[in-house]
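[1] The following comprises the amino acid sequence and a computationally predicted model.
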Amino acid sequence: MGPLAGKTALVTGGGTGIGLASAKRLAAEGAHVFITGRRGAELDAAVEAIGSTMSTAVAGDIANLADLDRLYEVIRNRGKGLDVLFANASAAEFMPLADITEEHFDTYFGINVRGTLFTVQKALPVLTDGASVILNGSTNADSGAPAFGVYAASKASTRSFARTWANELKERGIRVNSIAPGPTETPGLSGLQADAEHAAEFKRYLASQVPLGRLARPDEIAAAVLFLASDQSSFITGSNLYVDGGLNQI
């Protein structure tokens, strides 16, 4: 019996990367995990990897409010509420200031800020008192990486949301925290570059900037998610947990 035995969790963007690793870990510790994402084939593979008895996939886009309504209807119909919400889904693209378009801004704020906001807002009726809400932030919220301004600003919003929502939801005993992963070995990180050769060079550069000398593994970020999801962090709310190999600390 793990620390999440009998609990129900939701991981957005749960088909790959940090989301999939977190869904696996939460399920391994006893939770029934709902996962959502835009690509059905990835979700099907994720359910197979997690285990069909411990997971349920609901395809959808967090930037689409109708998809969120449908997702929470499925969770509501299960009749056990929602004890853990990991609002993980986000997207990124390099774009220098001079080239930023309305479409670029609307796309990434639409997913990372609007999508995160309504993911949590629409969860409120099914969240149990004492639930844990975890928002996926980024070390980029604190840094000035060139051509990453829109993404960084969206993640700064995530950090602000965690503080405000922790205050708003405290009467229900709902804890809200964010995590700030450093560069992590995921398909999303590789996807920031045009091809495999550039992706490998990019990852070598990022690893060279991390004091621990490497990229994070998704399961290392998942361990932090589990900590914030469980009673091990029962006196922590409104915080931002860096899982960055020292990148923004040293």
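    Here it is on my side, so go on.

[2] can we go C-alpha only for contacts and neighbour counts from here?
    Will do.

[3] max-length strand in this protein?
    strand 127-136 (DSSP state E).

[4] Now do whatever helix or strand comes next after it: which elements does it pack against?
    Using DSSP states H and E, the helix or strand that follows strand 127-136 in sequence is helix 149-168. Secondary-structure packing of helix 149-168 (3 or more Cα pairs under 8 Å, 6 or more residues apart in numbering; DSSP states H and E): helix 102-109, strand 127-136, strand 175-181.

[5] The shortest one to strand 127-136, inter-axis angle?
    What separates the directions of strand 175-181 and strand 127-136 is an angle of 20 degrees, with axes from the mean of the first three to the mean of the last three Cα atoms, to 10 degrees.

[6] Could you give the separation of strand 175-181 from the chain centroid?
    Distance of strand 175-181 from its chain centroid, counting by Cα atoms, centre = their mean, to the nearest Å, is 9 Å.

[7] any idea where the strands of this protein begin and end?
    Under DSSP E, the chain gives strands at 8-12, 32-37, 55-59, 82-87, 127-136, 175-181, 240-243.

[8] I'd like to know which of those strands is closest to Ala200.
    strand 175-181 (19.3 Å; Cα to Cα).

[9] Which strands or helices does that closest one pack on?
    Short answer (3+ Cα pairs under 8 Å, 6+ apart): strand 175-181 packs on strand 127-136, helix 149-168, helix 218-229, strand 240-243.

[10] got another, please set it beside the one above:
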Amino acid sequence: MATDQNNQHSSAIDPKTLAGRRAVVTGGTLGMGRAIVQALTDRGAEVMYTGRSDRRLAEAQAALDTPLAHPVRSDATDAGAITALRDQVADRLGGIDYLFVNQGIAEFQTLEEVTEESWDRIFDVNAKGAFFTVQRLAPLMAEGGSIVFTTVSNDQIFPGLSAYSGAKEAVAAFAKVLAAELLPRRIRVNAIALGFILTPTMGVAELTDEQRAEFIEQGNAFTPMGRGGTVEEVAAAALYLAVEATFTTGVELPVDGGFGQGLGA
């Protein structure tokens, strides 16, 4: 145990310390997910990553430009697709050391605008899909492995994101329960709680250029550090929890520039 922990801790120094390790990243075609895939493969891990769009999968694979990354078309709202993902992972990797559950969608809708259809869509991707991805893939995880969920800093809120915030709070809740359930297998379960992060879509479906610019301005203003976080900073936090934080489980690590910590005015 001590030897394994020391090897994992050295990943911050040796860029290839994850050689031989296997990982799955859901929602890995762009933004934070792709940055996590990049960080893993840069350190020598073999990674299968998912996306729903063939175009985005192809673009991601070209950008990653490594034989260690394997794209998989998969829809987190489709139970059959999640089962097929499990089978593909078993066939190619045999097992998993790290699982990053990163898929997510958000839609700005006020109380009056939310429909049952939009509510179900957001919960299906962010909460239901996340849970059943872990349920299907957990049997493939090696003892001593690690799961990292992507949640959101909810201490400060944006109006119009009730469904999204609720779904991510659900993820934070069952992540803690799964941390307890998987303790006998020494599988650690943690989450990164994100604030304002600069990504191509800003995590919001069908955002116009004008809306994106306004969103960035508001995000910078609300973040005590005065800027949005980078996807590389998110990936660094995710890998820390997965690889180096070997005595940490059941926590939600804020990666939010002080957004949810009551700092600033």
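    Everything's here; your move. Here the structure is a predicted model, which means the values were calculated and not measured.

[11] so which of the helices and strands packed on helix 149-168 of the first structure gets nearest Ala45 of the first structure?
    Per Cα to Cα, nearest to Ala45 of the first structure of those: strand 127-136, 22.4 Å.

[12] Next, count neighbours for Ala2 of the second structure.
    7 (other Cα atoms under 10 Å).

[13] so stretch 113-125 of the second structure corresponds to what in the first structure?
    With TM-score structural alignment applied, stretch 113-125 of the second structure matches the range 99-111 in the first structure.

[14] Just the residues contacting the matching stretch, thanks.
    With contact meaning Cα atoms under 8 Å, 6 or more residues apart in numbering, stretch 99-111 of the first structure is reached by Ile62, Ala63, Ala89, Ser90, Ala91, Ala92, Val150, Tyr151, Ser154.

[15] residue contacts, the residue nearest in space to the middle of the second structure?
    In the second structure, the C-alpha nearest the mean C-alpha coordinate belongs to Asn102, at 2.5 Å (Cα atoms, centre = their mean). Asn102 of the second structure makes contacts with Val25, Thr26, Gly27, Gly28, Met32, Gly33, Phe149, Thr150, as judged by Cα under 8 Å, 6+ apart.

[16] Any figure for the gap between it and Leu194 of the second structure?
    11 Å (Cα to Cα, to the nearest Å).

[17] which residues are common contacts for those two?
    Thr150.

[18] Quick check: buried residues in the match of stretch 113-125 of the second structure?
    For stretch 99-111 of the first structure, a neighbour-count test (16 or more other Cα atoms under 10 Å) marks His104, Thr107, Tyr108, Phe109, Gly110, Ile111 as buried.

[19] how close does the residue of the first structure most remote from its centre sit to Asn240 of the first structure?
    Here the centre of the first structure is the reference, and by Cα atoms, centre = their mean the most remote residue is Ala98, at 29.0 Å. Going from Ala98 of the first structure to Asn240 of the first structure by Cα to Cα gives 31 Å.

[20] Looking at the contacts of Asn102 of the second structure, state which has the most neighbours.
    Gly28 (29 neighbours).

[21] check contacts around it.
    Neighbour list for Gly28 of the second structure: Arg34, Ala35, Ile36, Val37, Tyr49, Thr50, Gly51, Asn102, Gln103 [criterion: Cα under 8 Å, 6+ apart].

[22] can you check Val152 of the second structure too?
    Counted by Cα under 8 Å, 6+ apart, Val152 of the second structure has contacts Ser165, Lys168, Glu169, Ile192, Ala193, Leu194, Gly195.

[23] Can you tell me what it aligns to in the first structure?
    Alignment note (TM-score structural alignment): Val152 of the second structure maps to Ser138 of the first structure.

[24] Could you do Val37 of the second structure as well?
    That one, Val37 of the second structure, aligns with Ala23 by TM-score structural alignment.

[25] Distance of its match relative to Glu103 of the first structure?
    Applying Cα to Cα to Ala23 of the first structure and Glu103 of the first structure gives a distance of 31 Å.

[26] again, but for Gly40 of the first structure
    Taking Cα to Cα, one finds Gly40 of the first structure at 25 Å from Glu103 of the first structure.

[27] quick one on the thing from earlier: dump the buried residues of stretch 99-111 of the first structure into CSV; add distance to Arg70 of the first structure as well.
    Converted to CSV, the buried residues of stretch 99-111 of the first structure look like this (distance: Cα to Cα, whole Å):
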residue, distance to Arg70 of the first structure
His104, 27
Thr107, 22
Tyr108, 22
Phe109, 22
Gly110, 19
Ile111, 17
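
[28] Tell me how many other residues surround the match of Val37 of the second structure.
    Ala23 of the first structure: 34 neighbours (other Cα under 10 Å).

[29] So which of the contacts of Val152 of the second structure is the closest to Thr246 of the second structure?
    For these, the minimum distance to Thr246 of the second structure (Cα to Cα) is 15.5 Å, reached by Ile192.
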